[in-house]
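Enquirer: Make a model of this:
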Amino acid sequence: MTALKKYARLETTGLWLPRPGEQRREVVVSFGEASLVLSDLATGLALTHWSLAALQRRNPGEKVAVYSPGPEDDAELIEISEPAMIEAIETVRSAITRRRPRRGRLRFITTGVVAAGVLLAGIFWLPDALVAHTTRVVPFVKRQQIGTTLLKEMTRFTGAPCASREGLAALDRLTTRLFGSGTVQVVILREGLAEGGSANLPGRFLLVDHRLIENYDTPEVLAGHLLAEKLRTDLSDPLARVLKGSGLTPTVTLLATGDLPAGTLRKQAAEQLQAPPVSLTDEELLAEFSRAQVSVTAYALSLDPTATATRGLIEKDPVPPARARALMPDAEWLALQNVCSR
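Expert: The predicted model follows:
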């Protein structure tokens, strides 16, 4: 797109609100490949990508522009005051709008493409092959959008995620300690997950039950479940799991149009909360805990307090508790334990 190429090198700063109740954060705003990129001010690492096609302005006509990543997304916002960047974003959005087919024509084309795709898929591809192909071509930005929508749908069962400012700040530091900055987004849920459970969603979302924090005296159990859940996302693509649960037609719809049907996401939100976790071998877990330099013993005992089923992990702990370094200061752990207090 000519308009996007014109502004490829333009960047500014903005105030990013990742979630309601969280402190606004100054970030670098720039254009990516069909996306608006928000990056860490200090490191330059990308924190999130917003699809330009879905980008919405929340306050048309105001001097300071407020944008969200989608038409139904009021939780995550970015404030931009630089006139040149605002003008650039509005120019690109207008160009995208002009390029969109008319509504009736788009519906006709989409219906035809999906119908033809379903027919061809049924003839030439097995479902597993179709899912594998789709996961290869879906970009990370779209995975994030799918994960965000699933998380919103899950709030019907889980309530709003825990979001005290001090608790989330402590959680962010722990997550950075385990995985590096901007690698995953951890969401603490009040209910909906099995007690002491965890799950994952497309877009590098890790979900954990609040009792993994509140029921333990130290952060090693939480850290262990986060390491295990991240390992599951590395070994088993979360998007593939969603597509397999959705069926053939929604998968072809995503492949053909770039979107999953709203009804599919609503159904999958409930199913993903109840999905059994991917099994991990002792060898896989030990390698991951060794990489992160975290003791596996507390995690193993949280799975089986008798240690009968997890003795192999405990006996081969790469970082025995006696010489393990503290994962975070006591004050930060206390703040994290109160993350659900608001």
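
Enquirer: going forward, measure contacts between C-alpha atoms and count neighbours the same way
Expert: OK.

Enquirer: Check which residues of stretch 322-337 are buried.
Expert: By neighbour count on 16 or more other C-alpha atoms under 10 Å, the buried set for stretch 322-337 is 327-328, 332-337.

Enquirer: Check stretch 276-293 too.
Expert: 285-286, 288-289, 292-293.

Enquirer: this one as well, want them side by side:
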Amino acid sequence: MARRRKTALKKFERLESLALWRSEPDAHRREVTLSFGMSSLIITDHAERPLGHWSLATIERLNPGGSPALYAPDSEASETLEIEDNLMVEAIETVRKAIGRKRPKRGRLRLTIALSASVLIFAAVFLALPKTLRDQASRSLPSATRAEISQLIKEELWKTNGRPCSTAFSKNAISRLQERLFEPFSSNQITFVKFAGDDVWELPDGTFVVGSALVEDFDTPHVVAGFIAAAILEAERTPAIDAFVNSLRIFELIDLLTSGTVSGQAASRFALQMITAPSGLKVDDAFVDFAQEKELALSALIGAVTPLEGSSEVLNEAVNNNQAIATPIMSDGDWVALQAICEDRT
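Expert: Below is the predicted model of the structure:
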């Protein structure tokens, strides 16, 4: 049965009940404890460890009138809760109806943001903002916000390395690289900056920023293609938006989730983190498979770069056993133009 404490409804001090929680569509159901608070449903395990927070303003009923009641945190229904406790269901429905009846349509987003902010502040102060909330933030950011974040990071990178390099003659070469490495109709792009290191940085909007040394210091485009390929695989393992969200301080994260804004300080700190991170080519089985799929010349990477620890053996073995045929990425004229892309930068 539900226990009474302090809630959004005056008739209850607070409500707690058991429920069955499914963390994702394919996950098994798990018995959890629900706490009905001032602006949210708080989900905990039986050891009182937090598992999630649902804003009362956005909860959706998936089976109106059905039993047990089935709820989701939003219209995407990425998680679900099955609740049999009639008192808890009555409280949730009361709040849902009150919000739907009273709030103006134009103010819905504002109310949702305010309630979400309350949840996030509670989590930040009392629960140290669990990793699951950061993961949720990474998944929920719209493309427009990712583009704004990327632009801020770019501005910080440009302060250190200068504006992106571009010439009329190099555009075709960049297009050839993008066609070889990215999937058809991909929105990913490649841009070059004047930089002496062998770095490739992925930004939250899918842009890959490449240091010009990777084309200036080598005789074949297969070297720069190999480094970009490694960055693509690393982005699949740890997307740039995840790395950026994880770099945010608690209240910076709250600002991002509630208002969609990021401070210049946060962008500057992340850009510095990117620039100072250890560089090098990570060669593993996934890289070898990807390189062979894209018909890259693995042999071009031997001696041209200093791979990360453990990568040299994998690279040498792959070259010795590689039966795939590498194909030209671009014409000699395009390659010469790409090598000169940052020629006018000092």
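
Enquirer: And the TM-score between these chains?
Expert: Remark: TM-score between the superposed chains equals 0.61 [TM-score structural alignment, normalised by the length of structure 1]; 236 aligned residues with a C-alpha RMSD of 3.2 Å.

Enquirer: okay if I get the buried residues of stretch 276-293 of structure 1 as CSV plus distance to Val113 of structure 1?
Expert: Converted to CSV, the buried residues of stretch 276-293 of structure 1 look like this (distance: C-alpha to C-alpha, whole Å):
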residue, distance to Val113 of structure 1
Leu285, 43
Leu286, 47
Glu288, 43
Phe289, 46
Ala292, 46
Gln293, 50
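
Enquirer: give the contact list for the residue nearest in space to the middle of structure 1.
Expert: Nearest to the geometric centre of structure 1 sits Phe205, at 3.2 Å (C-alpha atoms, centre = their mean). Residues near Phe205 of structure 1 by C-alpha atoms under 8 Å, 6 or more residues apart in numbering: 147, 184-187.

Enquirer: Counterpart of it over in structure 2?
Expert: Residue pairing (TM-score structural alignment): Phe205 of structure 1 is matched to Thr207 of structure 2.

Enquirer: For structure 1, just list every one of the strands.
Expert: Under the criterion DSSP state E, structure 1 carries strands at the ranges 11-17, 25-31, 35-40, 46-51, 56-57, 65-68, 77-80, 185-189, 198-201, 205-209.

Enquirer: looking at those, which is buried most?
Expert: strand 198-201 (a mean of 25; mean count of other C-alpha atoms under 10 Å).

Enquirer: gap between that one and the chain center?
Expert: 9 Å (C-alpha atoms, centre = their mean, to the nearest Å).

Enquirer: Run through who's touching it.
Expert: 147, 150, 193, 206-209, 225-226, 229-230, 233, 238-239, 272-273, 277.

Enquirer: how many neighbours does the counterpart of Asn188 of structure 2 in structure 1 have?
Expert: Counting by TM-score structural alignment, Asn188 of structure 2 lines up with Val184 in structure 1. By other C-alpha atoms under 10 Å, the residues close to Val184 of structure 1 number 19.

Enquirer: got the contact list for Val184 of structure 1?
Expert: Contacts of Val184 of structure 1 by C-alpha under 8 Å, 6+ apart are 175, 204-206.

Enquirer: can you do 10 Å?
Expert: By C-alpha atoms under 10 Å, 6 or more residues apart in numbering, the contact list for Val184 of structure 1 reads 47, 172, 175-176, 178, 203-206, 226, 230.
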